[in-house]
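**Q** got a predicted structure here, sequence first:
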Amino acid sequence: MPTSCHAWVTQDLLTKFLPACVIIMDNATFYKRQGVKTAFANAGYTLKYLLSYSPDFNDIETEKSYQGTTPRQNVLFHKHFG
């Protein structure tokens, strides 16, 4: 098992994609290191990143905000999002 992100990308991950794929990664800093970017580019893949995180677009964050509300409000929320 590779011990670094670069080793994991080059030894494991890149071997599993079809040629000329677009790879979408999250915004973790180790995915943005030049060595990782270069490995994807040299393998012929296009690397794209997700948009920055926003709690406004995450249902889990919305649900957490309702934890302090009354039980009746929680039931209505779960019927809507559950």
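**A** Perfect, I can see it now. The shown structure was predicted, so the numbers you read here are calculated from the model rather than taken from an experiment. Numbers count the residues shown, from 1 in each chain.
**Q** from here on, contacts and neighbour counts on C-alpha atoms
**A** Noted.
**Q** what sits against the residue most central in space within the chain?
**A** By Cα atoms, centre = their mean, the chain has its centre lying nearest to D26, at 3.6 Å. Contact analysis of D26 by Cα atoms under 8 Å, 6 or more residues apart in numbering lists 49-50.
**Q** any idea which helix is longest in this protein?
**A** When the chain is parsed with DSSP state H, its longest helix is helix 71-81.
**Q** buried set for it?
**A** Of all the residues in helix 71-81, not one is buried under the rule 16 or more other Cα atoms under 10 Å.
**Q** just checking, what packs against that helix?
**A** Judged by 3 or more Cα pairs under 8 Å, 6 or more residues apart in numbering; DSSP states H and E, helix 71-81 is in contact with no other helix or strand.
**Q** tell me where this protein has helices.
**A** Using DSSP H, the helices of the chain run over 5-11, 34-42, 59-65, 71-81.
**Q** and the third one, what does it pack against?
**A** Under the contact criterion of 3+ Cα pairs under 8 Å, 6+ apart, the helices and strands touching helix 59-65 comprise an empty set.
**Q** now swap in the second one and tell me
**A** Under the contact criterion of 3+ Cα pairs under 8 Å, 6+ apart, helix 34-42 touches helix 5-11, strand 46-49.
**Q** this is the other structure I want to compare:
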Amino acid sequence: MKIIATKEPQNLVYIDESGIDNTEDYPYGYCQKGQRFYALKSGKKIQRISMIAALNGRKIAVPLTFEGHCNMDIFNKWFEQFLTPILEPGQTVILDNATFHKSNKITELAKGVGAEILYLPPYSPDFNKIEHHWFAIKNRARKNIPLFTSFRHAVDSAFL
């Protein structure tokens, strides 16, 4: 993206959502060399935790976790209550093309603090740098599941 290349890296704020459910625990097992390992695992999702966060430089900022899936109402409230207070004039907020990202309220909130909104082209997750962080965050959450009595707390701990 030519526009992104013209911006100072410290002025780029990448936004994205992701989710994890509590059936994503992949235990290790053993079998004879050359044989495939099989394990019984329920295909039913029991609990889903969604996450929204911003990436500025190499720092994850204002993460929010919640049960269920993201929608325009949740995203708008996160943007207003968590992201807007830390945005600075001249910053560019980079979003993918999720329908709930495209509201007049988001544009107005960004303009109100002197920031601009930039939407990535469709189907271009490689341009959104926060995408590369979700794997590590989910991996930490999975490893923390045995340490917590609550799946939600295990996910929250991945951001610490």
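**A** Now that the structure is in, tell me what you want to look at. This one's a predicted model, so the numbers in the text were calculated from it and none came from an experiment.
**Q** superposed, what's their TM-score?
**A** Here the TM-score for the pair of chains, by TM-score structural alignment, normalised by the length of structure 1, is 0.55; 54 aligned residues with a Cα RMSD of 2.2 Å.
**Q** returning to that earlier point: tell me which of the helices of structure 1 sits nearest to C21 of structure 1.
**A** Shortest distance between C21 of structure 1 and those, using Cα to Cα, is found for helix 34-42: 9.9 Å.
**Q** what about the closest residue to W134 of structure 2 other than its chain neighbours, which SS state?
**A** Once flanking residues are discounted, W134 of structure 2 sits nearest to S18: 7.1 Å by Cα to Cα, 6 or more residues apart in numbering. Three-state secondary structure (criterion: DSSP: H, G, I helix; E, B strand; the rest coil) places S18 of structure 2 in strand.
**Q** run a quick neighbour tally on S18 of structure 2.
**A** For S18 of structure 2, the neighbour count with other Cα atoms under 10 Å is 16.
**Q** how near is it to I52 of structure 2?
**A** Distance of S18 of structure 2 to I52 of structure 2, given as Cα to Cα, to the nearest Å: 7 Å.
**Q** what of A154 of structure 2?
**A** A154 of structure 2 is 16 Å from I52 of structure 2, by Cα to Cα.
**Q** possible to save the helices and strands packed on helix 34-42 of structure 1 as TSV with mean neighbour count and distance to K79 of structure 1?
**A** Shown next, in TSV, are the helices and strands packed on helix 34-42 of structure 1 (neighbours: other Cα atoms under 10 Å; distance: least, Cα to Cα, whole Å):
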stretch	mean neighbour count	distance to K79 of structure 1
helix 5-11	16	41
strand 46-49	14	33
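**Q** including distance to N74 of structure 1, could these go into CSV?
**A** Converted to CSV, the helices and strands packed on helix 34-42 of structure 1 look like this (distance: least, Cα to Cα, whole Å):
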stretch, distance to N74 of structure 1
helix 5-11, 41
strand 46-49, 34
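**Q** for F30 of structure 1, which of these is the nearest?
**A** helix 5-11 (6.6 Å).
**Q** can you give me the distance of the aligned residue in structure 1 for A98 of structure 2 to M1 of structure 1?
**A** In structure 1, the residue equivalent to A98 of structure 2 is A28, according to TM-score structural alignment. The gap separating A28 of structure 1 from M1 of structure 1 is 20 Å, by Cα to Cα.
**Q** same check, this time on W8 of structure 1
**A** From W8 of structure 1 to M1 of structure 1 the distance is 8 Å (Cα to Cα).
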